[in-house]
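Enquirer: Test case, fold it:
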Amino acid sequence: MALLSLIIALLFERYFHTGSSEEREKFSNAGWFVSYQKRLASSFGEQSWFKGWLAEAILILLPVLLIFLLFESLEDGFLSSLFSVALAVVILVHCLGPESPRKSLRGYFSDIANDDEQGAYEHAAKFAGKEADDWEQTQRMVSEAIFTETQRRYAAVVIWFVLLGPAGALLYRLLDWYLANNPEGSLSAPLKTVMDWVAGRVSALAYLLAGDMASGVSRIKKQFFNLNVGGMELIEATGVAAIGPILDCETQQKQKVAENLCALKLTERTGVILFAFVAVMSLLGWTFF
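Expert: The predicted model follows:
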């Protein structure tokens, strides 16, 4: 059912991305999680035990546990299977996105086409969350952000959906939302690090298959099994190294952002490989859901 759920969720993604970003964000915003967090804080915030890792565990793991128990409680049968698939699709669509990196970079590419270098720098800084000193650094910064944002918004969610079912996808997204405002979380930060480490290795292998394997392997062979190398760090290194064979895929007119355009193409090709990975895992019965 994991493969069927993913196919339906991706069809929804394709439909939403043809419309406005606001329409898509309605299905992936963290509004309910913020309200839930405020409700818990108002109810138990003054309690001495509601602090640190225990408060984070209740906040993040409780919804995940409820989803897990709900799926585990469903009996075999057509209606139960139909409900399971429908609920899994809802959770997946909620956890994916809310916007593809290609769509997020429309303003950046538009500014480049219009020779608005300052506007391009501003769009690049907004997308990557940091600034660069010159254009070469800016283009590399955007490429690295393309890989990490694709991982955060899509690949990691899909990988944990396969490994732990809908509860795994939800857990990853809740950690991502929580850490956006609480980066020093005593429980959430190390848990997210572990999840990124695992998902990053799976995605790195997919990038090697989709791009320049020789260059990628030589770049990351010492980092792949290193526990101190984070998942996002590995993704950046692998993605940049694997761009090699498609770097000439753009026309001369687009040379100024050729690396960025090829990075987007590489993430899309990698997505196909990850989809094939889900298909094989599902057909072999090795998925959790």
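
Enquirer: Please make it C-alpha for all contacts and neighbour counts, starting now.
Expert: Noted.

Enquirer: Give me the three-state assignment for Met232.
Expert: Assigned with DSSP: H, G, I helix; E, B strand; the rest coil, Met232 falls in the helix class.

Enquirer: distance of Ala263 from Glu75?
Expert: Separation of Ala263 from Glu75 (C-alpha to C-alpha, to the nearest Å) stands at 44 Å.

Enquirer: higher neighbour count, the two?
Expert: Ala263 (27 against 11; other C-alpha atoms under 10 Å).

Enquirer: The more buried one is in what secondary structure piece?
Expert: helix 258-283 (DSSP states H and E).

Enquirer: The closest residue to Phe44 other than its chain neighbours in helix, strand or coil?
Expert: Once flanking residues are discounted, Phe44 sits nearest to Phe50: 6.2 Å by C-alpha to C-alpha, 6 or more residues apart in numbering. Here Phe50 is recorded as coil under three-state DSSP.

Enquirer: Could you report the neighbour count for Phe50?
Expert: 17.

Enquirer: Please provide the structure for the following sequence as well, for comparison with the first:
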Amino acid sequence: MSFLVLVLVLWVEQFSSLRHRLQRDGFFLGELVRLERSGKVHPWWSLAILVLAPVLVLALLLHVLQPVAYGLLALPVHLLVLIYSLGRGDAKAALGPFRDAWRRGDEQAALHVAERDLGLAADDPRDLLARVQGNLVWQAYQSFFAVIFWYFLLGPAAALGYRLLALSAANSHQPALKERAAQLRHAMDWLPVRVLALSFALVGNFVSVARVMLHEVLNWHISAGQLIARVGRVADDIPEEEEAQSALARLDSLWELLLRSAVLWYAVFALWTVLL
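Expert: Now for the predicted structure:
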């Protein structure tokens, strides 16, 4: 059933607006603000309420539904939870205003748009382009690859837990709670980001990726964002110095690298499903 759900998610993503209707975080963010304002709840207890409790409720619900009607009642729950657990927004579409400003040669506008729409800042335009390229790979990873990895490995409860941790880390205003959520998310990112890096090696420049991963594969301290941005650039053969317009065109080639990796993942998932 897991592979069927993954295929349905792709269909919904391409041909339906269900994702945008489902991904409403108002209740969760309201509870986060309420717990932070109380000031009486330990950060670990806050995360238990915000993340662990919904995950356990979902796991219990699926345990009850799974034996009913050969699991058909659990199928829509799997689908809805996985769609909710995907990242927010459209990473590729968000680059539109930045692309327009850069093509016009308006570097100041490009810097402003990157800070406004992508949350990226840089003093040098070339450095900004590298940051934008890395951000595209990171957003694709955390929005899609990490979620489907945990879904296929441990089910919808793990995918939901990943997204709730990401929302907690991104929206918390309490330093201790934000730090704990980021630590747990870093732990959940450790394995899937390295699997995606291996995928980049198989569909991109194998030698360059292997050279980077040889030093970083067991490095616990490097963040998932830094690792996947660096590996993505070397997998796509992006040089340190290149023409501005060529660097902008690299956004499309990076997207193609991500699409090839997604095809590879789905092929592996399909093969795994057939063999088991």
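
Enquirer: thinking again about what came up before, my read: the residue nearest to Phe44 of the first structure touches Ser43, true?
Expert: No - using C-alpha atoms under 8 Å, Phe50 of the first structure is not in contact with Ser43, being 9.9 Å away.

Enquirer: quick one, what contacts Trp138 of the second structure?
Expert: Each residue near Trp138 of the second structure by C-alpha atoms under 8 Å, 6 or more residues apart in numbering is listed here: 224-225, 228-229.

Enquirer: One more pass at 6 Å, please.
Expert: By C-alpha atoms under 6 Å, 6 or more residues apart in numbering, the contact set of Trp138 of the second structure is Gly225.

Enquirer: Mind reading off the mean deviation between stretch 87-95 of the first structure and the second structure?
Expert: Here stretch 87-95 of the first structure, set against the second structure after superposition, deviates by a mean of 1.0 Å using mean C-alpha distance after the TM-score superposition for the first structure.

Enquirer: and the residue sitting furthest away from the middle of the second structure, what is it in contact with?
Expert: Using C-alpha atoms, centre = their mean, the residue of the second structure lying farthest from its centre is Ala69. It sits 33.1 Å away. By C-alpha under 6 Å, 6+ apart, Ala69 of the second structure lies in contact with nothing.

Enquirer: Can you tell me what Thr267 of the first structure aligns to in the second structure?
Expert: With TM-score structural alignment defining the correspondence, Thr267 of the first structure maps onto Leu258 in the second structure.

Enquirer: my guess is Ala122 of the second structure contacts Arg131, does it?
Expert: No - using C-alpha atoms under 6 Å, Ala122 of the second structure is not in contact with Arg131, being 8.1 Å away.

Enquirer: hmm, back to that, return the distance of the residue farthest from the centre of the second structure relative to Leu75 of the second structure.
Expert: According to C-alpha to C-alpha, Ala69 of the second structure stands 10 Å off from Leu75 of the second structure.

Enquirer: shared neighbours of those two, anything?
Expert: Contact criterion C-alpha under 6 Å, 6+ apart; residues shared by Ala69 of the second structure and Leu75: none found.

Enquirer: nearest residue to the residue sitting nearest the centre point of the second structure other than its sequence neighbours?
Expert: Geometric centre of the second structure, nearest residue: Gln142, 1.0 Å, by C-alpha atoms, centre = their mean. Spatially, and ignoring its direct neighbours in sequence, Gln142 of the second structure is nearest to Gly87 (6.6 Å; C-alpha to C-alpha, 6+ apart).
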